[in-house]
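Student: no FASTA, just this:
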């Protein structure tokens, strides 16, 4: 995939329900799924009881975009990753254009964890998450949902279902239902920061 600094085609792809991923050779492509994993922004959102104790201890602070590139690197720093170097460049250009954001947890001056996502209207399109300190990404998830609710967001797209997301009440919708929810969210003007 050839990328220029014009983010419009990238935004159009996400607005149509696609997402970017790199393959095992770091070649980027557009992907979609027959079913999409969503994080509920209503009473269906939940988290493990053990996390409630961590939240009550207030051992993490939260920040938005304090270390955007650090979150990108943290999300990509895995044995196998779909976040190709070119995709980090795209995320950075989307960040400069006001679309991509990092929602971070900190312990003192140390980045504990974070979630990388793209905002379009009232949709938060979660790209990836990571942690360096135990519970860093879990606390980020809870605090991000609180933030999205407070800002009037109506869709939190997690793309693909996994066991970790299921602990937070994630659920699957068909592509047809996802497209409907996405279009409704695109017409809901929200400001993330």
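Tutor: Arrived safely, thanks for sending. The structure presented is a predicted model; accordingly, all values stated were derived computationally and were not measured. Residues are numbered from 1 along each chain as shown.
Student: rest of the way, CA atoms for contacts and neighbours
Tutor: OK.
Student: excluding its backbone neighbours, what's nearest the most centrally placed residue in the chain?
Tutor: Geometric centre of the chain, nearest residue: residue 126, 2.1 Å, by CA atoms, centre = their mean. Spatial nearest neighbour of residue 126, chain neighbours left out: residue 117 (4.3 Å); criterion: CA to CA, 6 or more residues apart in numbering.
Student: what about residue 90, how many neighbours?
Tutor: 20 (other CA atoms under 10 Å).
Student: next, the residue nearest to residue 126: secondary structure please.
Tutor: The three-state label given to residue 117 by DSSP: H, G, I helix; E, B strand; the rest coil is strand.
Student: now do the same contact list for it.
Tutor: Residue 117 makes contact with 100-102, 124-128 under the criterion CA atoms under 8 Å, 6 or more residues apart in numbering.
Student: need the residues you listed in CSV (columns: secondary structure and distance to residue 21).
Tutor: Below are the contacts of residue 117 laid out as CSV (DSSP: H, G, I helix; E, B strand; the rest coil; distance: CA to CA, whole Å):
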residue, secondary structure, distance to residue 21
100, strand, 15
101, strand, 17
102, strand, 18
124, strand, 17
125, strand, 14
126, strand, 13
127, strand, 9
128, strand, 11
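Student: tell me the one among those nearest to residue 193.
Tutor: The closest of those to residue 193 turns out to be residue 101 (CA to CA; 8.8 Å).
Student: kindly list the longest helix within this structure.
Tutor: helix 136-151 (DSSP state H).
Student: which strands and helices lie in contact with the helix or strand just after that one?
Tutor: Next along the chain after helix 136-151, taking DSSP states H and E as the criterion, comes strand 155-159. When contacts are defined as 3 or more CA pairs under 8 Å, 6 or more residues apart in numbering; DSSP states H and E, strand 155-159 sits against strand 35-38, strand 123-131, helix 175-186.
Student: of all the ones you listed, which lies closest to residue 165?
Tutor: Closest among the helices and strands packed on strand 155-159, using CA to CA: strand 35-38, at 8.5 Å.
Student: in addition, the following structure is provided for comparison:
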């Protein structure tokens, strides 16, 4: 990004607050604020308001709220015939919050990634803090004792914002996404925040919605309480 195009009015204040998402730029789409830090409270304030950090190594901290917003409706995740067949026959198992640090570290340097990672060391440290506080969570896909895929994201009550995923074996990231979608749906949560559309997410049934509609969905999800055991480390079923 050419930061010379960024209005200095986007600089964050020294407190933990953010400007209204309605003030986000249309070009680049969704850029809302510049600067600040990755303090856990600032990150939680960001996600609670539908904002997420995304920047490259040489950038300052950049905060985004794009319009439209990409989501997956948990009861409409798309499983094509070949994936359904794979799910029925594969020897994978799926766990929740079993290896968060391994998942985020592999996501930061996933072998299939063609562009530079935005999951920088300071971001990993910040999300590890959020994990210890009970807000950052991972889904892991295993083949035997080998970690072959997974994803991680931020949850505030019933609102789950996916951050990144990886696969080392066929369909492993798809199974991670299917697993969390089914688990959330079984607990009355009707969407996953996917932030920005890409071809993989679209192939799994993701759609784009207007930011105002997303904010309403997000606000309702935050009001929904999940059971106290929802994020406890355990194996979860994905092929039923």
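Tutor: That came through, no problem. None of these values were measured; they are calculated from a predicted model.
Student: what TM-score do we get after superposing?
Tutor: The TM-score (TM-score structural alignment, normalised by the length of structure 1) is 0.92; 190 aligned residues with a CA RMSD of 1.5 Å.
Student: ok, which of the helices and strands packed on strand 155-159 of structure 1 comes nearest residue 162 of structure 1?
Tutor: strand 35-38 (8.5 Å).
Student: residues near the aligned partner of residue 166 of structure 1 in structure 2, how many?
Tutor: Using TM-score structural alignment, the equivalent of residue 166 of structure 1 in structure 2 is residue 202. Counted by other CA under 10 Å, the residues lying close to residue 202 of structure 2 total 16.
Student: structure 2: which residue goes with residue 155 of structure 1?
Tutor: For residue 155 of structure 1, the residue aligned by TM-score structural alignment is residue 191.
Student: thinking residue 224 of structure 2 is in contact with residue 156, fair?
Tutor: No. The pair residue 224 of structure 2 / residue 156 is not scored as a contact, 9.2 Å apart, by CA atoms under 8 Å.
Student: neighbour count winner among the two?
Tutor: Applying other CA under 10 Å to residue 224 of structure 2 and residue 156 shows that residue 156 carries more neighbours, namely 20 against 15.
Student: map that one onto structure 1.
Tutor: Aligned partner of residue 156 of structure 2 by TM-score structural alignment: residue 120.
Student: quick one, what contacts that match?
Tutor: With contact set as CA under 8 Å, 6+ apart, residue 120 of structure 1 has these partners: 15, 99, 185-186.
Student: cool, and residue 190 of structure 1?
Tutor: 121-122, 151-153 are the contacts of residue 190 of structure 1 under CA under 8 Å, 6+ apart.
Student: same thing but at 6 Å, please
Tutor: Contacts for residue 190 of structure 1 (CA atoms under 6 Å, 6 or more residues apart in numbering) come out as 121-122.
Student: can you tell me how far residue 133 of structure 1 is from residue 108 of structure 1?
Tutor: Using CA to CA, to the nearest Å, residue 133 of structure 1 is found at 12 Å from residue 108 of structure 1.
Student: and if you look at residue 17 of structure 1?
Tutor: Counting by CA to CA, the gap from residue 17 of structure 1 to residue 108 of structure 1 is 37 Å.
Student: which one's more surrounded, those two?
Tutor: When residue 17 of structure 1 and residue 108 are compared for neighbours, residue 17 comes out ahead with 20 against 10, by other CA under 10 Å.
Student: helix/strand/coil for the counterpart of that one in structure 2?
Tutor: Using TM-score structural alignment, the equivalent of residue 17 of structure 1 in structure 2 is residue 50. At residue 50 of structure 2, secondary structure determined by three-state DSSP is coil.
Student: all strands of structure 2, in order?
Tutor: 31-34, 52-53, 62-64, 69-73, 92-96, 136-143, 146-156, 159-167, 191-195, 207-209, 234-236 (DSSP state E).
Student: those: which one's closest to residue 108 of structure 2?
Tutor: strand 159-167 (8.5 Å).
Student: tell me the contacts of residue 141 of structure 2?
Tutor: Contacts of residue 141 of structure 2 by CA under 6 Å, 6+ apart are 93-94, 147-150.
Student: residue in structure 1 paired with it?
Tutor: Match for residue 141 of structure 2 (TM-score structural alignment): residue 105.
Student: and its match, how far is that from residue 69 of structure 1?
Tutor: Distance from residue 105 of structure 1 to residue 69 of structure 1, counting by CA to CA: 14 Å.
Student: kindly report the same for residue 115 of structure 1.
Tutor: 12 Å.
Student: these two: which has the busier surroundings?
Tutor: Shown here are residue 115 of structure 1 and residue 69; by other CA under 10 Å, residue 115 has more neighbours (27 against 18).
Student: please name the nearest non-neighbouring residue to that one.
Tutor: Sequence neighbours aside, residue 129 is the residue nearest to residue 115 of structure 1 in space, at 4.3 Å (criterion: CA to CA, 6+ apart).
Student: residue 67 of structure 1 too?
Tutor: residue 102 (7.5 Å).
Student: so how far is residue 102 of structure 2 from the residue mapped onto residue 181 of structure 1 from structure 2?
Tutor: Using TM-score structural alignment, the equivalent of residue 181 of structure 1 in structure 2 is residue 217. Applying CA to CA, the value for residue 217 of structure 2 to residue 102 of structure 2 is 31 Å.
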